[in-house]
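Visitor: got a predicted structure here, sequence first:
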Amino acid sequence: MARQRGNRWQADVVLDGKRERKSFASEAEALAYERAVASGKPLPGAITFHQFHREHFSYLWGDIKAPQAVQFNLDALDKLIPPETPIPDISSSYIIGLVNKMKASGSSNATINRRLSTLSRLLRHAEAMEMMHRPRIAYLKETEGRERVLSRDEEARAILFFEHMGLLEAKALFNFLLYTGCRLGETFTLPKDRVRDGRVTFHYTVTKTSKTRIIPLVGPAATAWADISKLHRGHERPFGGYPRDTFRNHWNRLRDHLAPGDDEFVPHMLRHTCASRLVSKGIPLPQVMLWMGHKNIQTTMRYSHLAPKDLDMAALALMEA
């Protein structure tokens, strides 16, 4: 007999000698499912993948720092999963098919894994609601991280491109990311009162590591902040007045101009470039760690090869001792 569980209704049936519980949006759907099983008729369709993630998005991701990134992954999955696909139909073999489609489209392993992570959380929730048995998801092997850095020549050409095309917001965001090393998501939530006295504060509520960091606002970054503040004078969060989708479009135009076909030419490489330049100029790794807001020194150590003179200086110190 169907019974209510929270705001949904659960049907309790026996299929092929095994007891099964499935969840439905209404009592009528649950009862119809039970009657269909008892009579041997074709089973009514379960809630679809698209319906399920729309209904449960707020519950699963409403309080995270960057829900837009999750929505971007779900939008990508919606293009691969037909809208009429019931959530229980997403099996391990079905997911392997999704991975093959994403590989064929040119998606990187890192991109595929982010989408699989979003899918996994959604299916874990469906399992908790007793709608399905969660399938096994095998993640793909990723490289240690992007190694792409921006050369000084590419930086100059990018600035010229943005100026020539009249993309002043893109130019400001480009320089701010490059000369602060901050994450893209940290810029869009940065309010005016956290930039003062030549420093910028990235509050723990918006950082990936949940720790506040304060860094100097230097040169092009200071100019970029002044420019975006003028362009969005009435906006409490100046970069927030520049839609992410618009920036993504502007960035793709820049990539097509400077580095067509280079899938590592992404905004995050500006953060990687900032860290690389700090280390190559001899800034000690613990200070780079603080500037970048890395959670641990192991993350910063990936840049250590850019400071080859460190061991030479250590050898010299031994000789002088």
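Guide: Great, that's in hand. Numbering: from 1, shown residues only.
Visitor: from here on, just use CA atoms for contacts and neighbour counts.
Guide: Will do.
Visitor: quick one, what contacts the closest residue to Pro191 other than its chain neighbours?
Guide: The shortest distance from Pro191 to any non-neighbouring residue, by CA to CA, 6 or more residues apart in numbering, is to Arg237 (4.3 Å). For Arg237, the contact set (CA atoms under 8 Å, 6 or more residues apart in numbering) comprises Phe188, Thr189, Leu190, Pro191, Lys192.
Visitor: then this one, side by side with the first:
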Amino acid sequence: MGLHKRDNSSNWYYAFQVKNKKYVGSTGTANKTKALQVEREMRNKIHSETFLGEAEEVSLRDAVLRYLEPRKQFSYYRGMESISRKMFGSKRDSKSKKDYPCYGLPTNLLLHEIQTKHVERLVAKRRAEGDKPATIKHEIGLIRSTLREMQKLGYKTARDVVFPQLKTSYRLRYLDSNDEAALLRELDPKIIRSGLKSVEERTPEMQRNVQDNYDLVIMLLDTGCRYSEAANIPWSCIDLEAGTLSIYRSKVNNEDVLYMTNRLREVMTRRFAERLPDARYVFENKVGKARGYAAQAIKKAMDRAGLNDENVVRDKGGKVTMHTLRHSYASKLVKNGISLFEVSVLLGHSDSKMTQRYAHLAPNDASRKAVSLIDSLQADSLVNR
């Protein structure tokens, strides 16, 4: 109990118990003095709510900001921050980066005052604005997650909000062996193409970036990790002798030990041999910190490989993104007979229902039996002619 640090974060985390209930969370700071102050304040809030029946009021907007603050270090933060702006009436154009008004919830709406009608109106307005169910689902999910976390932290919250069930239907995009080969060709550290100098002409930093992009994609393809889990992994989580890596999944707050493929083990062995003496992370930025979200070069390689050509996107059901590499790992396993339960464990899903999206890829034994039967019937028909 008290303050502690995690391998994947420079911030201090608090952990304490009140009436046999455990409270754990980020203090949002790497300064221990400030972290101690945050922990004391959190203890006081929980104590007040538990023993005195008091709960601090907070607006929905401030609550969302407090929910996002300790998540700044994660790759999904920018997307969530964009969703929060939109929630309160400001959309940002992805190309021009300009903000323009849209429907938003009142900025002075208190967290405990939010009602089902506020959520329903937000959903109705987003549909009228042309948002797809999957997009609306992210916004509603942020409200729900904020309510849940603020309740744990002792703030006064609404407890009877009914959230709508939004049905989303889309085809699952994943890379087949040809797609994967095309992407790795575009990321090959030795490749010579327009806009990229030859290996001899590159600076050490430039070559490191090119190599990092290739190696990171290998890790994503061969482990099914989320981008943030792979990009921010420290060397202390890599065991080359055993051929394993320990993954802390911050999104679902669980840990896994995964075995490396031969290909990934070769990558890690090379990187370990070439690392700087004081390197803490497997993938570092230019100042020696964890790489963080830096995927632009990989996304451009996806485009160059033709994975997002208009006809390909239409035929295969969607664009290739960084998360597609995770889908590709899962699809490869399911297609080759690994059970959905085992895939769920390997992906670190908090709910096995999430793995059902891959169910249609499982080998279809019924279809094989049907083909065998029809072939047999057709053969008998030919013999009896």
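Guide: Alright, I've got the coordinates. Bear in mind that the values here come from a model prediction, so they are computed numbers and not experimental data.
Visitor: the contacts of Arg237 of the first structure, buried ones only, as a PyMOL selection?
Guide: Buried residues within those, by 16 or more other CA atoms under 10 Å, are selected in PyMOL with:
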select buried, resi 188+189+190+191
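Visitor: run the contacts of Arg237 of the first structure past the second structure and keep the common ones.
Guide: Here is what carries over to the second structure from these, by both residues aligned by TM-score structural alignment, their matches' CA atoms under 8 Å: Thr189, Leu190, Pro191, Lys192.
Visitor: of all those residues, which comes closest to Pro286 of the first structure?
Guide: Set against Pro286 of the first structure, the nearest of these by CA to CA is Leu190 (25.0 Å).
Visitor: ok, which stretches of the stretch 151-300 of the first structure are helices?
Guide: Secondary structure of the stretch 151-300 of the first structure (DSSP state H, counting those that start in this stretch): helices located at 152-165, 168-180, 184-188, 219-231, 244-258, 268-280, 285-292, 297-301.
Visitor: just the strands in the second structure please.
Guide: Counting by DSSP state E, the second structure has strands at residues 2-5, 12-18, 21-26, 88-92, 99-104, 238-239, 244-249, 254-259.
Visitor: which one, of those strands, ends up nearest to His360 of the second structure?
Guide: strand 254-259 (25.1 Å).
Visitor: the closest one: which residues count as buried?
Guide: For strand 254-259 of the second structure, by 16+ other CA under 10 Å, it's Leu258, Tyr259.
Visitor: and Arg368 of the second structure, how many residues sit next to it?
Guide: 10 (other CA atoms under 10 Å).
Visitor: how near is it to Ile374 of the second structure?
Guide: 10 Å (CA to CA, to the nearest Å).
Visitor: and if you look at Tyr293 of the second structure?
Guide: For Tyr293 of the second structure, the distance to Ile374 of the second structure - CA to CA - is 52 Å.
Visitor: higher neighbour count, those two?
Guide: Using other CA under 10 Å, the more surrounded residue of Tyr293 of the second structure and Ile374 is Tyr293, with 16 against 11.
Visitor: list the contacts of the residue nearest to that one when sequence neighbours are not counted.
Guide: Nearest residue to Tyr293 of the second structure, sequence neighbours excluded (CA to CA, 6+ apart): Ser75, at 5.0 Å. Going by CA under 8 Å, 6+ apart, Ser75 of the second structure touches Tyr227, Ser228, Gly292, Tyr293.
Visitor: show me what contacts the most centrally placed residue in the second structure?
Guide: Within the second structure, the residue whose C-alpha comes closest to the C-alpha centroid is Arg226; the distance, by CA atoms, centre = their mean, is 4.9 Å. Applying CA under 8 Å, 6+ apart, we find Arg226 of the second structure in contact with Leu220, His323, Arg326.
Visitor: then His133 of the first structure?
Guide: Counted by CA under 8 Å, 6+ apart, His133 of the first structure has contacts Pro88, Glu127.
Visitor: could you redo the last one with a cut-off of 7 Å?
Guide: Shown in contact with His133 of the first structure (CA atoms under 7 Å, 6 or more residues apart in numbering): Glu127.
Visitor: tell me the spacing between it and Leu122 of the first structure.
Guide: Distance from His133 of the first structure to Leu122 of the first structure, by CA to CA: 12 Å.
Visitor: before we move on, what about Gly234 of the first structure?
Guide: 38 Å.
Visitor: between the two, who's got more neighbours?
Guide: Higher neighbour count among Gly234 of the first structure and Leu122: Leu122, with 22 against 10, using other CA under 10 Å.
Visitor: corresponding residue for that one in the second structure?
Guide: Counting by TM-score structural alignment, Leu122 of the first structure lines up with Thr146 in the second structure.
Visitor: neighbours around Gly106 of the first structure, how many?
Guide: Neighbours around Gly106 of the first structure, by other CA under 10 Å: 11.
Visitor: now the contacts of Arg226 of the second structure as CSV including neighbour count and distance to Leu3 of the second structure?
Guide: Output for those, formatted as CSV (neighbours: other CA atoms under 10 Å; distance: CA to CA, whole Å):
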residue, neighbour count, distance to Leu3 of the second structure
Leu220, 24, 32
His323, 15, 33
Arg326, 21, 33
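Visitor: ok, those vs Phe88 of the second structure, which is closest?
Guide: Of the contacts of Arg226 of the second structure, the one sitting nearest to Phe88 of the second structure (CA to CA) turns out to be His323, at 27.4 Å.
Visitor: Val18 of the second structure maps to what in the first structure?
Guide: Under the alignment (TM-score structural alignment), Val18 of the second structure maps onto no residue.
Visitor: gap between Val18 of the second structure and Arg43 of the second structure?
Guide: Val18 of the second structure is 8 Å from Arg43 of the second structure, by CA to CA.
Visitor: of these two, which one has the most company?
Guide: Arg43 (19 against 12).
Visitor: now that one, nearest residue through space, not along the chain?
Guide: Nearest to Arg43 of the second structure is Phe16, by CA to CA, 6+ apart, at 7.8 Å.
Visitor: Arg157 of the first structure now?
Guide: Nearest to Arg157 of the first structure is Leu258, by CA to CA, 6+ apart, at 7.8 Å.
Visitor: how much space is there between the one you found and Ala128 of the first structure?
Guide: Leu258 of the first structure is 48 Å from Ala128 of the first structure, by CA to CA.
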